[in-house]
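**Q** 3D, please:
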Amino acid sequence: MKKLRVFILIFILLNLFTACKNNTDLIRIAVIDTGINKEVLRKNTVLDGWNYVLRSDNTEDPDGHGTMVSSLIVGSKDGKIKGKSKKVNLIPLVCSGINEYGKEMKNTPSLAAQAIRDAIDKYNCKIINISSGVLEDIENLRAAVEYAEEKRVVVISSAGNDGNEEIYYPAGYDTVISVGSLDINGDIAEFSQKNNRVDVLVKGTDIKVIGNDGNMYRVDGTSFSCAYVTGEVANLLIDNPQLTTEELRQYLSNKY
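**A** The predicted structure follows:
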C-alpha cells in the first residue's frame, strides 16, 4: 500500500512538473491592434491586456481586425482556422477603435510607442505584432523600437496596403521585420507596399480568418501576412529560445 502511495505521489509531481514546464514554454505575443474577442479563438490563448483608447482593461474587439489577425496565430475555437503556433499566449494591446464618445480612433505613434514599451516591461512579451503604421519617422516610436531590440524582443509589422513605394513606420525601421504580401500566383500583391524595407513576402490574398462574430471570412492584406510570420517566429523561438533578433531576421530573409 505504501509503494502505491509513493507511486501516486511521484505521478502527481511529474504531472505538476510537466504542467509548469509547458507553462514556461509559452511565448507571449503582444497584438497591437483593435482588440481580441477571445471567445472565438482557441481556448486559453488570450491573456489580459490594456485598451489605450478607452484607458481601461476592456480589450474586446468592436472592429474585428485584431481578432482576425489573432486567429491566424493561435487558431479558432471551432478548429476551422488551425493557427500557426500552439504554444503561445496573446496579449491584446488596443491602440485603435471606438473611444468612450463613439468616435473612431486610429493608432498614433505615441500610443504605439507606449504599447511597445508596455508589451516588454509589463507583459513580458517576446514578440510584438503590429498591423498599422505612419508615413513619418517619429522619435518616440523609433526609441520604443530601439528599446525592443535592446531587450531582445522581436517586432513584426505589416508593410502597408497602398501598393506603392512609400515606407510606413515602424515597418520601416531596420530592426523591425517588415512583411508584405504575395497574391495567389506567388507574385507581389497589387496592394502590398513595394519598397526596399520589405523583408518578407508571404501569401496575403484570399486568407481564411475568424471574425469577432465567430464567422469565417476571406480577407486580403499585409496584416494577415504579418500574422503568419509572427506565428512562424514564435515557433522558431519555442524550438530555439537562444536565437537573437538579428538571427531571426537573417533566417527569414534567407527563407523568403
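
**Q** going forward, measure contacts and count neighbours with C-alpha atoms only.
**A** Will do.

**Q** Could I get the full set of helices for the stretch 1-150 of the chain?
**A** Assigned by DSSP state H, counting those that start in this stretch, the stretch 1-150 of the chain shows helices spanning 2-25, 65-74, 109-121, 139-150.

**Q** Can you add distance to residue 223 and mean neighbour count and give these back as CSV?
**A** Shown next, in CSV, are those (distance: least, C-alpha to C-alpha, whole Å; neighbours: other C-alpha atoms under 10 Å):
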stretch, distance to residue 223, mean neighbour count
helix 2-25, 26, 11
helix 65-74, 7, 29
helix 109-121, 16, 21
helix 139-150, 19, 17
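
**Q** Save the ones you listed as TSV, and put in distance to residue 245 too.
**A** Shown next, in TSV, are the helices of the stretch 1-150 of the chain (distance: least, C-alpha to C-alpha, whole Å):
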stretch	distance to residue 245
helix 2-25	18
helix 65-74	19
helix 109-121	14
helix 139-150	7
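
**Q** Quick one: closest of those helices to residue 239.
**A** helix 2-25 (9.5 Å; C-alpha to C-alpha).

**Q** which residues are contacting that closest one?
**A** Contact with helix 2-25 is made by 87, 238, as judged by C-alpha atoms under 8 Å, 6 or more residues apart in numbering.

**Q** to compare against the first, here's another:
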Amino acid sequence: MSKKFSALVVLAIMLTTFSMATTVVAYAQTGFDGRNTASAMYVWNDSDAETQWGIERIFNGVYDGYIPTADVDLAIVDTGIDLDHPDLMANIVWGYDAVRGRTADDGNGHGTHCAGIAGAIRNAMGVVGVYSNVDLYAIKVLGPSGSGTFTDIAEGVYAACKGPDGKEGTADDADVISMSLGGTSDSAELHNAIIHAYNMGIVIVAAAGNSGDGNPSTTEISYPAAYPEVIAVGATDMNDAIASFSNSGPYVEVAAPGVSIYSTYKGGIYKTLSGTSMACPHVAGLVALIIAVKGKMPVGTFSDTGTSTIRGYLHSTALDLGTSGWDASFGYGLIQASQLI
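**A** The predicted structure is shown next:
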C-alpha cells in the first residue's frame, strides 16, 4: 500500500490554525500577457502588490531593475495550478497529471497559491511573483484533498526532469522543482527520484514542515525536505521571527516569508494562507531569478558558502537571523533578492 503525503497547510485543521483565509476577487482582465522585455523595469504596479509583505521583505523594497527574459522552467509539484487564472495563465507553459492522467488543473487551491508566490505575472492586477517571467510547469501529484502517494510524487519529479517533450537532457527539462508538501516517513522511491533530478542539475526546494514546537533544540523531520539534495525552507513572520509552526532541525537550510501570505487561488481568486508551503515558493522563485540573471550554476551542497553554486549563493546572501551563523530554525538566514536587482 502506498504511503500518504499531505500538502502543508492544505488540510482544513491547518487552514484553521495557520491561515487568515481572506478571499479577494480578482480584477477581470482575462487573456492579458504580462511578459516584459529585457529593458522593462522591475516596478510592481499590480493592484494588490502592497499586500505582499513577503515579496517586499526579500527584495528589501528595491523594485527598480531589469526583468530578465531567459527561459527558466519552474515545476510546481503540488495539487496542480488553476490553468485559467488571469494572474498565472500566461506563464503556465505545460501541465502534467500524475494522479489520474487527465488535467493539471487545481482542484484544491494549494498549488495555485504556491505558483502565484513564485511566478504570478506583473500585469497591473492582483499580485506579482518573485520572478514574474518564469515558465511554470503545473505538475499535479496531490488530489483535491491535498494528499497523494509516494508513487505519484516520484512520477511528478521524473516528469519535471523530462519536461513537455518527454525527453531528458533537452532545453525544456525543469530548472527548479518546488515541493510544498511533506510527510514524516522516508521513501526510497521518492528519494531515488530526487537524487535523479539533483544529478541532472535541477534545483529542488521543499517546505520544511509545519509540525514545529517552537523549540529549536528539537528536530521535526519532514520528507522530502530532509533529503540532502533538497533545499529545506523554514517560515518567518512579518517581524523576522521564525513561525511558531515551522519545523526545526539539522536539515533546515534557509528561511522565507510564510505567515499571512497573499497569493493566487483556484477559481481565479486570491487568498491569504500561512505555512512553510508558502515559504518554499519564495525560495524556488528566487532560484529561478538567480538562474535568469546569472545563468545556470551547479546546484551545490548544504555546506557551500561561496557564490559559485545556487545553494552557496542563497547561503552567502541570506540575512542572518537568530543565532549567529547557521541555526536549526532559520538555517543560513532569510533569503535576499535585492542583490539581483
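
**Q** re earlier: which one of the helices of the stretch 1-150 of structure 1 lies closest to residue 212 of structure 1?
**A** helix 65-74 (5.8 Å).

**Q** In structure 2, what range does that closest one match?
**A** Against structure 2, the aligned range for helix 65-74 of structure 1 is residues 110-119 (TM-score structural alignment).

**Q** and whichever residue in structure 2 pairs up with residue 171 of structure 1, what does it touch?
**A** Matched by TM-score structural alignment, residue 171 of structure 1 corresponds to residue 225 in structure 2. Contact analysis of residue 225 of structure 2 by C-alpha under 8 Å, 6+ apart lists 182, 205, 206, 207, 208, 209, 231, 232, 233, 251, 252.

**Q** Now, of these, which are buried?
**A** 182, 205, 206, 207, 208, 209, 231, 232, 233, 251, 252 (16 or more other C-alpha atoms under 10 Å).

**Q** Now, those residues that are in strands?
**A** 182, 205, 206, 207, 231, 232, 233, 252 (DSSP state E).

**Q** could those be laid out in TSV, adding distance to residue 99 of structure 2?
**A** Below are those laid out as TSV (distance: C-alpha to C-alpha, whole Å):
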residue	distance to residue 99 of structure 2
182	17
205	21
206	20
207	21
231	25
232	25
233	26
252	29
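
**Q** which one of these is nearest residue 12 of structure 2?
**A** residue 182 (16.0 Å).

**Q** separation between the aligned partner of residue 284 of structure 2 in structure 1 and residue 140 of structure 1?
**A** By TM-score structural alignment, residue 284 of structure 2 lines up with residue 230 in structure 1. Distance, residue 230 of structure 1 to residue 140 of structure 1, by C-alpha to C-alpha, to the nearest Å: 23 Å.

**Q** Find the residue at the geometric middle of structure 2.
**A** By C-alpha atoms, centre = their mean, the mean C-alpha position of structure 2 lies nearest to residue 281, the distance being 1.7 Å.

**Q** Quickly find the element holding that one.
**A** Using DSSP states H and E, the element containing residue 281 of structure 2 is helix 276-294.

**Q** Following superposition onto structure 1, what is the mean distance for that helix?
**A** When structure 1 is superposed, helix 276-294 of structure 2 averages 0.7 Å from its matched positions, counting by mean C-alpha distance after the TM-score superposition for structure 1.

**Q** how about the strands in the stretch 1-150 of structure 2?
**A** Assigned by DSSP state E, counting those that start in this stretch, the strands in the stretch 1-150 of structure 2 fall at 4-7, 23-25, 73-78, 92-97, 135-140, 147-149.

**Q** Turn those into JSON lines, including mean neighbour count and distance to residue 247 of structure 2.
**A** Below are the strands of the stretch 1-150 of structure 2 laid out as JSON lines (neighbours: other C-alpha atoms under 10 Å; distance: least, C-alpha to C-alpha, whole Å):
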{"stretch": "strand 4-7", "mean neighbour count": "20", "distance to residue 247 of structure 2": "15"}
{"stretch": "strand 23-25", "mean neighbour count": "14", "distance to residue 247 of structure 2": "27"}
{"stretch": "strand 73-78", "mean neighbour count": "30", "distance to residue 247 of structure 2": "20"}
{"stretch": "strand 92-97", "mean neighbour count": "21", "distance to residue 247 of structure 2": "29"}
{"stretch": "strand 135-140", "mean neighbour count": "29", "distance to residue 247 of structure 2": "25"}
{"stretch": "strand 147-149", "mean neighbour count": "21", "distance to residue 247 of structure 2": "20"}
